[in-house]
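Colleague: When you get a sec, could you give me coordinates for this:
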Amino acid sequence: MEIKINKSSHTPLYRQIMNQLINQISDGILYEGYRLPSERTLANQLLINRSTVVRAYDELEAQGFVEKKASSGTYILSQSGEKQENHLRRIIQYNDLKYQKSEYEQQLEKLLLNDKYSVLDGYTGELPYSLIPNISLPNVNWQSFLSEEVSNLGYLPLRNKIAQLVYDMYSHYPKSQELMLTAGGQQSLVLLIQALLKSGDTVAVEDPSFFNGISVLNAMSIKVIKIPVDQDGMCVSDLEKAVKKQNIQLILTNPNFQNPTGTTMSLTRRKKLIELCHMYRIPIIEDDVFGQLSFHSPNQYPLLKEMAPQSVIYIGSLSKILGSRMQLGWIEAPSYVLDEVVKLRDEYETQLNIFPQVMASFALTNPNFSKKLSLLQETLKNRMIYFVNLLQMTLSKDIDFTLPKGGYYIWLTYNRRILTKEDWLLLIDSHLAVLPSFTITKSSQSCRVNIARLDKKKMDLFVLKLKEIVLQWNKQIPE
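Modeller: Predicted coordinates for the structure are as follows:
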């Protein structure tokens, strides 16, 4: 077996490896049962990043050319028509299981699709169009877009505006050479995980947390350690116990207005987290996609990035303030980290489109943007306070909750008896849409509500219906 890499070619490196292996399989040079070199061995031979070989082998496995065997290696598969058909069937069945949402979410989304006007929607995880700042954009011509210069890190005027946005909220000003634009917070996480981790590594994440749904963790066989979250954020004492037992390579945290609980990590916890990670030399990814939606401006707590600039990688998003269709995020990290992320992005052929970058730059440059962002923050704050007051007046004995310091999620926990998944079907029957905790963690006691999608009239009706359901839950309490 021989592989040659041309680093000056426009063909991505992983694709060059794939093409040559496929040709050698077709020519009979590589036969059924042949064991390919390990990912690390081939990467060292070709003087390339190991993640590139991992990508090539993963793609070949997905297409039915090879099979990965745990603790054994990667082997060439038979290319007979029958085996290819069986492999295709397995892919369809596997992907259907892998990407299928819970039965509850499927029922809920069907309800929202068919009866959206009758549903009180606290489930959908984004701002409604009515709250997205309405920014007027200038008239621009096609040539203006095409002539804009964009570096590997993204459109410089937008990076500068984002740096100013972060500074206005936290008094922390990212350096332009350490700020990279991405296609949203999800892409930022995926690229960083691939750049920082290798197959078999261990990562610590919050529980409950949307981090558990990142498919790349499964794809790379990353071991996930779940650390509980309380009203003060990630429980660092539990993390410390895990660190002493496990070789943890990375920590993922969402310290401000955490998704799904809405909690904010206290200053004491932030200091302890930084101290722990400094002691054990564990890098942190600080996910702050809701950071611009603080109810206090500037934000009351410093960024982890500001507290430990060399060990924390900071990511944010414009999608939470400019709308989910504006898929733009950023990574603030040392230049050597961004260099690796850029290589990965280019190998995956996912360079960022210039159009959303320029449009977002226009939006953030608009003289009314700051005023409209402040209005959005104030609107969310008022809605959250109104919703909490309703809960305190009607359900405080049955449901526990904490007033968030920002964002648009609140976490409600029923405290009278143990709930089952079937108990939550009462909400669907009543056309109340929430995200139950059992869809993202083991517990069935809690739910996430997006108050951004509920005006005061809808909140009144929401809490009234929820009260009726809680009364039904209470009837089943053993005497």
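Colleague: going forward, measure contacts between C-alpha atoms and count neighbours the same way
Modeller: Fine.
Colleague: Tell me the spacing between residue 380 and residue 410.
Modeller: Distance check for residue 380 against residue 410: by C-alpha to C-alpha, to the nearest Å, it reads 11 Å.
Colleague: Let's see this one next, to set against the first:
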Amino acid sequence: MAEEWKLNKYSDVPLHQQIYDNIKRRIMNGEWPVGTRIPTQRDLASKYQVNRSTIVYALGELAADGLIESRVGQGTVIINNTWSLLAATPPPDWNQYVKSGSYQPNIQMIQQINRAETDSNMIRLGTGELSPDLLLTDQMRETFNGRMSSRFTLGYSEPKGSLYLREIISEHLKKKGVIASPASILIVSGGLQGLQLISLGLLHHGSSILVENPSYLNSIHVFQSAGMHLHGIPMDENGIRKEAIGRLKRQHRAALLYTIPAFHNPTGTLMSSDRRAELLRICSQERLPLIEDDVYGDLWFDTPSPPPLKASDKHGLVLYMGSMSKTLGPGLRIGWIVGPEPVIDRLSDIKMQTDYGSSSLSQHAVAEWLSSGLYENHLDHIRSELRKRRDFTLSLLEQYFHDIAHWNIPQGGFYIWLRFNNPLSIRPLFEQALKESILLNPGNIYDRNDQQHLRLSYAYASYDQLESGLIRLAELIRLHALS
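Modeller: A predicted model of the protein is given here:
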């Protein structure tokens, strides 16, 4: 795989000429077809790590060659690749194809966040993954380098995933009170694929999904792109509020309710045992199936989380989802769905049609960690480290945010839900922080009407980054409050 092209700052060729050549090459070979809007001058300057004047010079020469043009309201657009003038018929308009795709694009802010997360210099104050320092990369390398068990294969696994892994997950879930035979477990390539399979296999176009508000689901389009509608239910300190569930279910003819009871994303809320029992009772009464997303459930700090909803499910009402992405490593891409066998059979059939099974190598690694006891030891370490990071972050908030915001104290997971005392214009704050290499996750990506929250994560940034980033963020919030 070719590496991303980089400037050679030691070359005799001027920097603007190298940039000109690289952009022209991308235009000429069809990577950037006619009609494509190229990145802004600021984004290009950041990408190539040069002054904006260097970018202006390179773009000026491309414009002089008739390859690009600045248009009001559209930015700078590719208008010619020279081949289009020579061809007897014009090339396909790939931009029309892009706009015609059924999968909705991410909202602009999410796209900015996704791009910024690739910048190693960025202080990522909202990133929902473990710090590289907390990932046991060397130990995982030993798993791959060590003696592989006789069960290991590089061939395709069964439609539901490795039987060996499903047997081990079945035993693992018993510790949570969830009784699931291997036949009722489907291995998926992360929780997001699980949601995709559910949207494709169990729901029809126009279905309605009830979700907590705010919700992580609002920041992705897995259900919306399948033609489905999300309807929010308010939360309090004990989790999703139950009063409106029945009414909203009947009003919208809701097909499912999606919930993250343990250390909710983005609020960090832990649903109480009583609330869980009430939620299960109401959904049973309303014949409303649930998707229980338990990816953070193992990350409690002082006392274990209450048993999952699935542990009390006697009627096959709950589709239970788990994952290794938040505990062992997102790069493994291994998760699971537990549900009634007919549902698992349906979803496994669709999975085979889309990717022919999750990585056999990753499945084997997860099985080895779960079966050997390494995973439980790792969890003890991660819980301890995350608790320290939480406490460090809370101390910074007490010192620098006491008069401008308030916040919850999470009992596990990754997130602190920071609420400003006064509403702010979130977009200017986000943009200004981004200019200063501080990446935020504003509340309006989880609830479009929210102008008062940030999702803070203590899981990813280093201690130094947390300190410098939060000190500067407090200054920025004060500046925006005064403007």
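Colleague: Quantify their similarity with the TM-score.
Modeller: Counting by TM-score structural alignment, normalised by the length of the first structure, the TM-score of this superposition works out to 0.74. Behind it: 390 aligned residues with a C-alpha RMSD of 2.9 Å.
Colleague: who does the host helix or strand of residue 141 of the second structure touch, helix- and strand-wise?
Modeller: Element membership for residue 141 of the second structure (DSSP states H and E) is helix 137-145. If you count contacts as 3 or more C-alpha pairs under 8 Å, 6 or more residues apart in numbering; DSSP states H and E, helix 137-145 of the second structure packs onto helix 360-372.
Colleague: mean deviation of whatever helix or strand comes next after the helix it packs on from the first structure?
Modeller: Downstream of helix 360-372 of the second structure, the next assigned helix or strand under DSSP H and E is helix 374-400. When the first structure is overlaid, helix 374-400 of the second structure sits 1.6 Å from its aligned residues on average, using mean C-alpha distance after the TM-score superposition for the first structure.
Colleague: immediately after helix 374-400 of the second structure, which helix or strand?
Modeller: Past helix 374-400 of the second structure, the next helix or strand by DSSP H and E is strand 405-407.
Colleague: Show me what the helix or strand following that following strand is packed against.
Modeller: Once the chain leaves strand 405-407 of the second structure, the next helix or strand it forms, by DSSP H and E, is strand 415-420. With contacts defined as 3+ C-alpha pairs under 8 Å, 6+ apart, the packing partners of strand 415-420 of the second structure are strand 405-407, strand 453-457.
Colleague: winner for burial among these?
Modeller: Of all those, strand 453-457 carries the top mean neighbour count, a mean of 26, counting by mean count of other C-alpha atoms under 10 Å.
Colleague: what stretch of the first structure lies opposite that one in the alignment?
Modeller: Under TM-score structural alignment, the match for strand 453-457 of the second structure in the first structure covers residues 446-450.
Colleague: Now distance to residue 437 of the second structure too, for the helices and strands packed on strand 415-420 of the second structure, in CSV please.
Modeller: CSV is the format used below for those (distance: least, C-alpha to C-alpha, whole Å):
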stretch, distance to residue 437 of the second structure
strand 405-407, 22
strand 453-457, 16
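Colleague: between those strands, which gets nearest to residue 104 of the second structure?
Modeller: When those are compared by C-alpha to C-alpha, strand 453-457 sits nearest residue 104 of the second structure, at 23.7 Å.
Colleague: Heading C-terminal from that closest one, find the next helix or strand.
Modeller: helix 463-482.
Colleague: That following helix vs the first structure, average offset?
Modeller: Mean deviation for helix 463-482 of the second structure: 2.3 Å (mean C-alpha distance after the TM-score superposition for the first structure).
Colleague: Please identify the buried residues of that helix?
Modeller: The neighbour-count check on helix 463-482 of the second structure (16 or more other C-alpha atoms under 10 Å) flags 465-467, 469-474, 476-477 as buried.
Colleague: chain center to it: distance?
Modeller: Per C-alpha atoms, centre = their mean, to the nearest Å, the displacement of helix 463-482 of the second structure from the mean C-alpha position of its chain is 24 Å.
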